[in-house]
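Trainee: sequence? don't have it. structure:
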């Protein structure tokens, strides 16, 4: 039997899913660590991106921070934490993954608020809106697609990278891959990789739907192609009546 057949056997065994320390337990650990890391990164990155984007300052610093943060390996951070009071723990994994998730959120939030049309802001100001009202009712809705893109990118990266926690004694689906490697069970390794890939894809899909639901304005189904009018078909007006 091939390694892919062994992986299918592993995934189809109910005992591997329901036993203590099985797939469901490890999945819960993986999701918990990933969610905490993304939430911690969002608490830091999104407000900072909003402040810098509205002020128009710090673009160079954001680029440098983003590039430097991406160059620091998550596994290296986990190893450094081993000699600190944090040690090898879930907290260390959450902190390392949060550092990894901050750059895309910060960059996209900054760009999203910087790209808001100045004419729209001037119109809102002329209507008597306060600074807070402009933020909540004009800037944030317009910047939301880019903000959500940053959150989605960070979340998928975190879900995929959280497998490294198993290398330093952490939990999550990476433990399946780690155990398979230690036992030279390549079928189990493939099964773990499939689970992580499926979870990353599911995370992408869920956040695309969330972004679609939250984005104001005219909507079309996610992943749907752009509708092309037939040649000669008149364009409708706002009232739906041809010009």
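Mentor: Perfect, thanks for sending it. Only a predicted model underlies this, so the values are computations on that prediction, with no experimental measurement involved. Numbering: from 1, shown residues only.

Trainee: alpha carbons only for contacts and neighbour counts from here, please
Mentor: Will do.

Trainee: how about the contacts made by the residue positioned nearest the centre of the chain?
Mentor: When C-alpha atoms, centre = their mean is applied to the chain, the residue found nearest the centroid is residue 155 (2.1 Å). For residue 155, the contacting residues are 34-35, 38, 101, 203-204, by C-alpha atoms under 8 Å, 6 or more residues apart in numbering.

Trainee: putting a second one here so we can go through both:
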């Protein structure tokens, strides 16, 4: 309990809120690093995931590659990339963490498209929609909650793991942990960890809101209508999906 109080004392110390090494500056650096990583990972993973989900091809390869990328030790990869490139800038951890963020985003993309019911897809094709129109107007809107869920998972991993990048002379909240270890400043280490946790929770909450907002209204209305119609039947041995009320 004393350590926690000391950590919060460090967080709310005005001296730690000013300058290039202060909490606001380090938090902003961490956010920018995380956003850049997510953008790069999404630019790679989403097109591949959408292609796999739309065509149904190479899913086994994607699952295998995703599993292999998840198994890579992030800290070891950061150090290895820094050594082979002779680069101690932001580049090695950016590459390593982009690799880390690809699997959940890729899984969310192809799983989202695979989860779409075939009925609306077949209906869209029957009225003459092209493959691209089916994807853009039917599959993607219905799959978007799971796609956002994949990005949400990737964001949490990236925010938490960017702290290890501070083993190199880069910014971010990991500086408080690495610098604190060097001088045995435990309130600084614990305080930095608390800020990382808070940032991850805020990010998760924002993505959860977005995930709810992107659910198509027709899908929600359809579930409510199905529930209402199902309640009129005489048999109650099985309940329709969504029939549970709080």
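Mentor: In hand now; what should we look at? All values derive from a computational prediction rather than experimental measurement.

Trainee: any idea what the TM-score comes out to?
Mentor: Once the chains are laid over each other, their TM-score by TM-score structural alignment, normalised by the length of the first structure reads 0.86; 224 aligned residues with a C-alpha RMSD of 2.0 Å.

Trainee: now the contacts of residue 155 of the first structure in JSON lines, with secondary structure and neighbour count?
Mentor: Compiled in JSON lines, the contacts of residue 155 of the first structure are given as follows (DSSP: H, G, I helix; E, B strand; the rest coil; neighbours: other C-alpha atoms under 10 Å):
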{"residue": "34", "secondary structure": "helix", "neighbour count": "25"}
{"residue": "35", "secondary structure": "helix", "neighbour count": "17"}
{"residue": "38", "secondary structure": "helix", "neighbour count": "27"}
{"residue": "101", "secondary structure": "helix", "neighbour count": "30"}
{"residue": "203", "secondary structure": "helix", "neighbour count": "17"}
{"residue": "204", "secondary structure": "helix", "neighbour count": "18"}
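
Trainee: how about residue 78 of the second structure, nearest residue that isn't a chain neighbour?
Mentor: residue 93 (5.1 Å; C-alpha to C-alpha, 6 or more residues apart in numbering).

Trainee: counterpart of the one you found in the first structure?
Mentor: Counting by TM-score structural alignment, residue 93 of the second structure corresponds to residue 93 in the first structure.

Trainee: and residue 93 of the first structure, that one's in a helix?
Mentor: Yes. The assignment for residue 93 of the first structure by DSSP: H, G, I helix; E, B strand; the rest coil puts it in a helix.

Trainee: check the gap between it and residue 188 of the first structure for me.
Mentor: Distance, residue 93 of the first structure to residue 188 of the first structure, by C-alpha to C-alpha, to the nearest Å: 23 Å.

Trainee: out of those two, which sits in the busier spot?
Mentor: Neighbour tally, residue 93 of the first structure and residue 188, criterion other C-alpha atoms under 10 Å: the higher count belongs to residue 93, 28 against 25.

Trainee: check contacts around the more buried one.
Mentor: 33, 78, 162, 165, 170.

Trainee: wait, the second one sits on residue 90?
Mentor: It stands for residue 78 of the first structure. No. Residue 78 of the first structure is beyond contact range of residue 90, at 10.2 Å (criterion: C-alpha atoms under 8 Å).

Trainee: which one of the two is surrounded by more residues?
Mentor: residue 78 (24 against 18).

Trainee: distance from the chain centre to the helix or strand containing that one, please.
Mentor: Per DSSP states H and E: residue 78 of the first structure is located in helix 74-81. Centroid separation for helix 74-81 of the first structure versus its chain: 21 Å, with C-alpha atoms, centre = their mean, to the nearest Å.

Trainee: for that helix, buried residues please.
Mentor: 74-75, 77-79, 81 (16 or more other C-alpha atoms under 10 Å).

Trainee: out of the contacts of residue 155 of the first structure, which one sits closest to residue 1 of the first structure?
Mentor: Closest approach between those and residue 1 of the first structure, by C-alpha to C-alpha: residue 203, at 31.7 Å.

Trainee: contact partners for the closest residue to that closest one other than its chain neighbours?
Mentor: Spatial nearest neighbour of residue 203 of the first structure, chain neighbours left out: residue 156 (6.3 Å); criterion: C-alpha to C-alpha, 6+ apart. Residue 156 of the first structure makes contacts with 200-201, 203-204, as judged by C-alpha under 8 Å, 6+ apart.

Trainee: can you map out the helices along the first structure?
Mentor: For the first structure, applying DSSP state H gives helices covering 3-11, 14-18, 23-55, 59-71, 74-81, 90-114, 118-126, 131-134, 140-161, 174-182, 186-214.

Trainee: kindly compare burial across these and name the winner.
Mentor: Highest mean neighbour count among these (mean count of other C-alpha atoms under 10 Å): helix 90-114, with a mean of 25.

Trainee: once aligned, what mean separation remains between that one and the second structure?
Mentor: On superposition with the second structure, the mean distance recorded for helix 90-114 of the first structure (mean C-alpha distance after the TM-score superposition for the first structure) is 0.9 Å.

Trainee: just how off-centre is that helix within its chain?
Mentor: The answer for helix 90-114 of the first structure is 9 Å, by C-alpha atoms, centre = their mean.

Trainee: likewise for stretch 31-39 of the second structure?
Mentor: On C-alpha atoms, centre = their mean, the centre of stretch 31-39 of the second structure falls 11 Å from that of its chain.

Trainee: again with stretch 43-61 of the first structure
Mentor: 19 Å.

Trainee: any residues touching that stretch, and which ones?
Mentor: 102-103, 105-114, 147.

Trainee: now stretch 135-150 of the first structure
Mentor: By C-alpha under 8 Å, 6+ apart, stretch 135-150 of the first structure touches 46, 104-109, 111-113, 115-116, 120-121, 124, 207, 211, 215-216.

Trainee: going by distance to residue 14 of the first structure, which of the contacts of residue 155 of the first structure wins?
Mentor: Checking the contacts of residue 155 of the first structure one by one against residue 14 of the first structure (C-alpha to C-alpha), the nearest turns out to be residue 203, at 23.8 Å.
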